[in-house]
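# coordinates for the following, if possible.
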Amino acid sequence: MEGFWLWQLMGRLHPMVVHFPIALLIFGAFLELATIGKFHSKLRPGINLLVLAGAVSVLISAAFGFLLAAHEGVEGELLDLHRISGITAAVLSLAVLFLLNQVWKKNQTKSIKAYRAALFLTAIGVGVSGHFGASMTHGENFLSETFPWSDNLGKTENNFNLASYGSAELNPEQEMQLIGEVRTVLAHNCYKCHSGAKIEGELRLDEKEFVFKGGESGAILVPGNPDASEIIRRISLPKNHKDVMPSKGKHLSQEEIDLIGFWIAKGAPWPDGAAQKSVYRVAELAPRKPALPQSIPGLENPVDLWVNSYFEENGISWQPVVDDRTFLRRIYLDVVGLIPSPEDLEAFANDPDPDKRAIWLRRLLDRNADYATHWLTFWNDALRNDYTGTGYITNGRYNITDWLYKSLQSNKPYDAFVKELLNPNDASKGFIEGIRWRGTVNASQRTEMQAAQNVGQVILGLNLKCASCHDSFISDWKLEQAYAFANIFADTTLEVSRCEKPIGKLASTKILWEELGAIDSTAARTEKLRQLSEYLVQPANGRMYRTVVNRVWKQMMGRGIVEPVDEMDNEPWSQDLLDWLAVDFVEKGYDLKELIFLIGTSKIYQSPAVGYKSQDLLLADDFVFEGMVRRRMTAEQFSDAVSQVFNPVFEGKDLKYNPNQLIPEQKNRIPYARASLVANNAFLTALGRPNREIVSTSRDSQASLLQALELTNGEKLNSVLQKAAEKWKENYREGPAIIAEVYSKALLRKPSKKESEIALAALGKDPDTAQLQDFFWAVVLLPEFQFVY
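Model prediction:
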């Protein structure tokens, strides 16, 4: 049959014909449900007709699909799944026809249940087969990318700036940057049809040799002459033109077309991969402890010596340290997630000890329960640990809260902490095993690859997502390296797939940095994980310890030494500070509390916070460090602060985890529930708490529209402040007393004369609950209450 035009035509009718059984059988199955208990319903003739037509069209669709695959040269894992599910649906459709005949014509009522079961299975089979078919034509993540937990790997924000290249000849660094941007455009728009995974028109665009060779119509570009280059003509055509490229999917933006044209005009530079030095910055793996700068009076903390060197290089002056009130509120929020009471501030202010700031910081770190409850939020975000969610519903996800809380409470050394995550027991297996709830979304997101990606991101500050599908175009990581790392988490050897197409090669089993140690590829999964845990936590893995100190630095200072914190190959603003902190952390026994103490007792931590108009400025290439970044309270900190001052936002009944150590004498009857211990909800989500379906290592401190709406019109805060007003009305009768008490508890100060006048004018001497509620709301919305200064 090969080559006969009629068979080819019939094959191409498959996408059209296949919609008939999907619609008919699913609608027939839906109507069948309405006849449960009354088979001989008035709907029966219509159902029989739908089932008959649907079952026959399944058979026709399967035959046409066979012709399509035979004549179009299609192959791959998705086709195999589509074929298997389609054949299964065809076989089931035959069973439906047989059983329907038994019931309807031979009146064998005992076959009704079997008929209905076969019908429902056929409808499901047709739907599944249709899904795989749609994945082949629209992309494997056509549906899954819409899910809220999707990583949306195919979506990118282009920030090309052609003006940055200037009009002169490109230098080697600019050439590297330009080809990186061009390959980004090609990968996201062209690789689906023109890469090693799928080649149409004999054209490949994933490697230099094939790009310059061209396709069946000849060369696609003329270096130095974009106007004469076929690729420019094709991508510039109107979307409905027969020669336009891409022929499927989204048309290239004008920005992307201009970029490719500029690249060709500059001679289409493309370095030879094997002989070319890496175009990307690659951070050193080995630890490094530079010698401390010379001691300076007033800068006893090693952190300050490194910051001072940076300040001298950049012409930045030191600022006076903040006052007691600002410092105490800062360390309370950073260490235990709470705001201090007026009594705490009074005791701190009256403490005559010259080292009182270090002493009080140590006391807070010794409040093990409060420390664990607060830092639980940080680690829950990173480790995808929560109390509810899709994976918990399907029992495919494991909660590690008890293990995590107790690890933080006991200040478990970080090397032991990581070892128990990577080589888990039943209590800690949620990080590795919990990934499995998502199932095999596609080859680049199979459960083993998800584990590799999450470990790389959380533990090593590494992005493996691009390299999970093809050789990365944002780093030097290769597809086979990503699969070798993922193989450590696999029960059986993985087959490498490039852009969803198996390449016929089994993955090796290796750590990303082989110098850390060799994994026994023949060992069982548990043994491979044990070996991985031993190799990764050794002091020789400087990257792992740079990653964690960078995360803690950002948590306390508002901006990492390296940003983003998951891209540790990026340039730090102080390589010496980062390297010294990482080695010092190891030498002090992997003690997270000691790291926090070191940062918290530094002069730079005690300096005034710096504000920025936009979060983008913190990620800019020309960022200059000047001190702590002013930041908004997290959702949990804000909730707890409202609970402390006004009325509980969450109560004991809301707790999803209630460690007895929190308040031993009250156990389950605590006055309010810490927000880190309750399940996510609309209120916390609006204030920035992520859903934890994916790794989240940073929260946006910039206010959002959703947050503004929740704080101004949200039911939760309104209800809390209404109850608070009722309670305060019982305890305080006069407006001046209420004003003084609120300012004292919420802002740790007395109101100014003008503030008192404005508040008293709004409240009066004997305010009602509505006036009190409005006053509380006004205070809660003050930046002074919401921000960490």
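# only C-alpha atoms for contact and neighbour calcs from this point on.
Will do.
# tell me which stretches of this protein form strands.
Ranges of strands within the chain are 194-195, 198-199, 495-498, 501-506, 631-632, 787-788, based on DSSP state E.
# for the ones you listed, give me a markdown table that also has mean neighbour count and distance to Arg183.
Below are the strands of the chain laid out as a markdown table (neighbours: other CA atoms under 10 Å; distance: least, CA to CA, whole Å):
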| stretch | mean neighbour count | distance to Arg183 |
| --- | --- | --- |
| strand 194-195 | 22 | 12 |
| strand 198-199 | 17 | 17 |
| strand 495-498 | 22 | 16 |
| strand 501-506 | 14 | 20 |
| strand 631-632 | 21 | 36 |
| strand 787-788 | 18 | 42 |
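# and those strands as CSV, adding distance to Thr547?
Converted to CSV, the strands of the chain look like this (distance: least, CA to CA, whole Å):
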stretch, distance to Thr547
strand 194-195, 34
strand 198-199, 37
strand 495-498, 29
strand 501-506, 31
strand 631-632, 21
strand 787-788, 24
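# which of those sits closest to Thr522?
strand 501-506 (13.3 Å; CA to CA).
# helices or strands up against that closest one?
On a contact count with 3 or more CA pairs under 8 Å, 6 or more residues apart in numbering; DSSP states H and E, strand 501-506 meets strand 495-498.
# what's the offset of the strand it packs on from the middle of its chain?
24 Å (CA atoms, centre = their mean, to the nearest Å).
# please apply the same query to stretch 162-178.
With CA atoms, centre = their mean, you get 32 Å for stretch 162-178.
# ok, and what's touching it?
Stretch 162-178 is contacted from outside by 259, 262-263, 266, 269-271, 279, using CA atoms under 8 Å, 6 or more residues apart in numbering.
# turn those into CSV, including neighbour count and distance to Gln453.
Formatted as CSV, the contacts of stretch 162-178 follow (neighbours: other CA atoms under 10 Å; distance: CA to CA, whole Å):
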residue, neighbour count, distance to Gln453
Leu259, 20, 30
Phe262, 19, 34
Trp263, 23, 32
Lys266, 19, 36
Pro269, 18, 32
Trp270, 20, 29
Pro271, 16, 28
Val279, 19, 22
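# is it true that Val458 touches Ala382?
Yes: the pair Val458 and Ala382 passes the contact test of CA atoms under 8 Å, sitting 6.4 Å apart.
# need the overlap of contacts for these two.
Counting by CA under 8 Å, 6+ apart, the shared contacts of Val458 and Ala382 are 695, 697.
# for Asp520, give its distance to Thr509.
For Asp520, the distance to Thr509 equals 7 Å [CA to CA, to the nearest Å].
# who's more crowded, the two?
The neighbour count for Asp520 versus Thr509, taken as other CA atoms under 10 Å, is higher for Thr509 (25 against 15).
# to compare with the earlier structure, here is another sequence to fold:
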Amino acid sequence: MLVHFPIALILVAVIMEFFTIGNYRHSLRSGIRFLIIIGSISAVISAVMGLFLAENEGVSGNNLDLHRIIGLISAGLGLLLLVLLRWKEIRPSASSIKAYRFFLFLTGIGIALAGHFGASLTHGEYYLTEILPQNSDVGIRPSLTVDLVSFADELSPEKEIQLVTNVRSVLAHNCYKCHSGAKIEGELRLDEKEFVFAGGKNGPILVPGNSEESELIRRISLPKDHKDVMPEKGKLLGQEEIKLLTLWVEKGAPWPQSIGQESVYRVADLAPRNPTLPPPKAGLDNPIDLWVDQYFEENQLSWRQSVDDRIFLRRAYLDIIGLLPTPDELDAFRTDTDPNKREIWIQNLLDREDDYAQHWLTFWNDALRNDYTGTGYITGGRFAITDWLYTSIRDNKPYDQFVKELLNPSEQSKGFIEGIRWRGTVNASQRTEMQAAQNVGQVLLGLNLKCASCHDSFISDWKLEEAYAFANIFADSTLEVSRCEQPTGKMAQTKILWEELGEIDSLATRTEKLRQLADQLVQPANGRMYRTVVNRIWKQLMGRGMVEPVDEMDNAPWSSNLLDWLSVDFVENGYDLKRLIYQITTSKIYQSPSVTVTSAEKLLAEDFKFEGVIRRRITAEQFSDAVAKISAPLFDSEEVKFRPYELIPEANTNVTFVRASLVANNQFLKALGRPNREIVSTSRDSQASLLQALEMSNGERLNRALLEGAEKWVESFSDPVALTENLYAQALLREPSPKELEVAQKALGSDPSSEGVQDLLWAVFLLPEFQLIY
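Coordinates of the predicted model:
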């Protein structure tokens, strides 16, 4: 009580004093006087008690130093305030009142700052920001995705790095609040190797090779009510995290260091590389297939027969324009005798400009953190780029120009690098300049700068100063470097991430710096940027990137030759995204049967072998559009937030329903996987979830669409056989089997009712054949 008492008293006195400005003899005067006397005296007592606490708890670190210094200064200001209070009472004058008020407000600021650093000590450095919407994923621990079984055998250098990276992730998420440079309890730091192995005031915490004798493992394994349990505050470590740290100690607690200038992490080359195409081969006309064939031979894999017309057309329609083909379109495709009909039809799909744009708008909205509603729009702290983005996609703007307009933006495209200006206090790594650096790094370069925005990264070689130097390009004035939220007093340099791409004039205006950045990043010498976008498009069409995850482009691709060649080819042919899509979708490998994986982790495994298109679920938008087309629209006009025909009068208006990509996010779309676009989202989970099952079973929106759709089907078909056959044709592009027809007739009866048709529609929409891209 004594430590925290003066915070409220002095701050309340400051607030009350504001009401007396212009009327010094306000009725609040006696109350203010009482609060100042009690608060100033207790501030001195608080400083003394705080010193005792710090000594007894054995805490040290930057936060404690700042808390101590500001607390002592505030106590001194409190004593001075008492003197000034008495002085103005003895000799009241304008100057004495001004001096008294000045030091009252100064004392209030000091008390608030001391309280802030005190709260950082007791509740952690991010106590102000960890509940903000953009930090809603704080509880997600990346280490929990690690397959511990894969570390059972002798560790290769790559496995060793992966293990230690995840160990450091666990320590960062659970231990840094009390054991890092900002706060050091028990003389123990866990943020650098030398400190981890040195231990704390009670000696070493690790016995490499022996987890049972390691104090670290003993403490994290204790029950919550034990006096020695760690973490002492907050959630205990999960069982998988404890197993991870235990395994690490049993393996000898490896912690690889850089040798000279050599990195312990894999670092992809920046420059482009144009490998020589393999020699021509009969039946393989697409260069992509020549590289895949080479990969198949190296990995003893075989080509399979191409899929039939029905599967191919459905796959191509969903991938290119996001819609199902109609039965008439399938019939026309099947009867087309042109030997190049698949290439012709793909080109026709790409030429459907508005259908294409409304489908790919979803992909780019996710990646560029663009949405129609949400945090920041009401307060003017966020800007939509939808008009610019839609026309860019529709017009197939060359990708280098697309990127330049994002980095050196007009008023219409500025929303990406402007980020979200969060209301209230945010941490240094969430200021808009750092958001820009992180988002540009992630989306355009496949690079994670989030760790390096707070401290030197423990998952790569990127340093804090490098992240700030890049963020400084997006700043109006020079940024001060903050390490773990603590200002260092050091001002950031202004540099691009790879100096070989060119220099940025640190004295230039923000507009000029952005122009320089745009020109330098899009140059062909930046092979990384073009590998990144090629890899993203490949994953969108094939289900898995050549590099995974797609935001970590330093990882090894399953075929570096294919990725490098395709990226150079993309640059040499005008940065044409539609051409890239055409090139991939006309390949033999794209037209091969889809491959099933038992779990998403298999796609990230080090021993992944590429065999073809990954079977995947349709997106929330694709499902919504299919249901709307077959049954009834899921969204009303009030939910439409973007109308292309208002921007482009000749936009296609033949579709009789609103595309899901154009509506505001809602619970239905969220349940089916549309992300919260307050952060960049470059991948969606293709696995079904309980929330999706509940929405599909009991969701009001889907039920309403089924009801409306059933009534239309009943009006159109009185014969249950004809109704079933037409439904299967539209939804699955095939006739029902005899067994399916029998089941449908039992459900519908001789005279189909609305209730029976609703059930049939629902059953068809939940079929894997409807929900998967085969």
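# TM-score of the superposition?
In this superposition the chains share a TM-score of 0.85, using TM-score structural alignment, normalised by the length of structure 2; 730 aligned residues with a CA RMSD of 3.9 Å.
# excluding its backbone neighbours, what's nearest the counterpart of Ile288 of structure 2 in structure 1?
Aligned counterpart of Ile288 of structure 2 in structure 1: Val303 (TM-score structural alignment). Excluding the flanking residues, the one nearest Val303 of structure 1 by CA to CA, 6 or more residues apart in numbering is Ser602, at 6.4 Å.
# residue in structure 2 matching that neighbour?
Ser602 of structure 1 maps onto Ser587 in structure 2, by TM-score structural alignment.
# surely that match and Asp289 touch.
Yes: the criterion here is CA under 8 Å, and Ser587 of structure 2 meets it with Asp289 at 6.3 Å.
# neighbour count: those two, which is higher?
More crowded of Ser587 of structure 2 and Asp289, by other CA under 10 Å: Asp289, with 22 against 18.
# how close does the more buried one sit to Arg483 of structure 2?
As judged by CA to CA, Asp289 of structure 2 and Arg483 of structure 2 stand 48 Å apart.
# now Cys178 of structure 2
15 Å.
# quick one: residues in contact with stretch 168-184 of structure 2.
59-64, 121, 123-125, 141-143, 185, 188-191, 231, 237, 241, 458, 484, 486.
# if we use 6 Å, what do you get?
59-63, 124, 185, 188-191 (CA atoms under 6 Å, 6 or more residues apart in numbering).
# from the residues you listed, list the buried ones, please.
59-63, 124, 185, 188-191 (16 or more other CA atoms under 10 Å).
# any chance of the residues you listed in TSV, plus distance to Pro649 of structure 2?
Shown next, in TSV, are those (distance: CA to CA, whole Å):
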residue	distance to Pro649 of structure 2
Val59	67
Ser60	66
Gly61	63
Asn62	60
Asn63	59
Gly124	54
Glu185	65
Leu188	66
Arg189	63
Leu190	61
Asp191	58
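# burial count for Ser93 of structure 1?
Residues near Ser93 of structure 1, counting by other CA under 10 Å, number 29.
# before we move on, what about Phe333 of structure 2?
For Phe333 of structure 2, using other CA under 10 Å, the count is 17.
# residues contacting the closest residue to Phe210 of structure 1 other than its chain neighbours?
Nearest non-adjacent residue to Phe210 of structure 1, counting by CA to CA, 6+ apart: Arg204, 5.4 Å away. Counting by CA under 6 Å, 6+ apart, Arg204 of structure 1 touches 194-195, 210.
# aligned partner of Arg204 of structure 1 in structure 2?
By TM-score structural alignment, Arg204 of structure 1 lines up with Arg189.
# distance of its match from Trp248 of structure 2?
As judged by CA to CA, Arg189 of structure 2 and Trp248 of structure 2 stand 18 Å apart.
# how about Gln516 of structure 2?
In terms of CA to CA, Gln516 of structure 2 sits 45 Å off from Trp248 of structure 2.
# next one: Val443 of structure 2
From Val443 of structure 2 over to Trp248 of structure 2 the distance is 33 Å, taken as CA to CA.
# same check, this time on Leu577 of structure 2
45 Å.
# what do you get for Asp328 of structure 2?
60 Å.
# and for Val534 of structure 2?
For Val534 of structure 2, the distance to Trp248 of structure 2 - CA to CA - is 37 Å.
# for Gln722 of structure 1, give me its contacts.
Counted by CA under 6 Å, 6+ apart, Gln722 of structure 1 has contacts Gln773.
# what residue of structure 2 takes the place of it?
Using TM-score structural alignment, Gln722 of structure 1 pairs with Leu707 in structure 2.
# now swap in Ala635 of structure 1 and tell me
Ala635 of structure 1 maps onto Ala620 in structure 2, by TM-score structural alignment.
# go ahead and confirm its match touches Lys670.
No: with contacts counted by CA atoms under 6 Å, Ala620 of structure 2 stays clear of Lys670, the gap being 8.0 Å.
# neighbour count winner among these two?
Neighbour tally, Ala620 of structure 2 and Lys670, criterion other CA under 10 Å: the higher count belongs to Ala620, 20 against 14.
# quickly note the distance from the closest residue to that one other than its chain neighbours to Leu732 of structure 2.
Nearest residue to Ala620 of structure 2 in three dimensions, chain neighbours excluded: Leu672, at 4.9 Å (CA to CA, 6+ apart). Using CA to CA, one obtains 20 Å as the distance from Leu672 of structure 2 to Leu732 of structure 2.
# more neighbours, the two?
Per other CA under 10 Å, whichever of Leu672 of structure 2 and Leu732 has more neighbours is Leu672, with 25 against 22.
# any idea how far that one is from Val522 of structure 2?
35 Å.
# helices of the stretch 501-650 of structure 2, start to end?
Taking DSSP state H, counting those that start in this stretch, the helices of the stretch 501-650 of structure 2 run over residues 510-521, 527-542, 560-572, 577-585, 600-604, 620-630, 644-647.
# the last one against structure 1, how far on average?
With the two structures superposed, helix 644-647 of structure 2 lies on average 4.9 Å from its match in structure 1, counting by mean CA distance after the TM-score superposition for structure 1.
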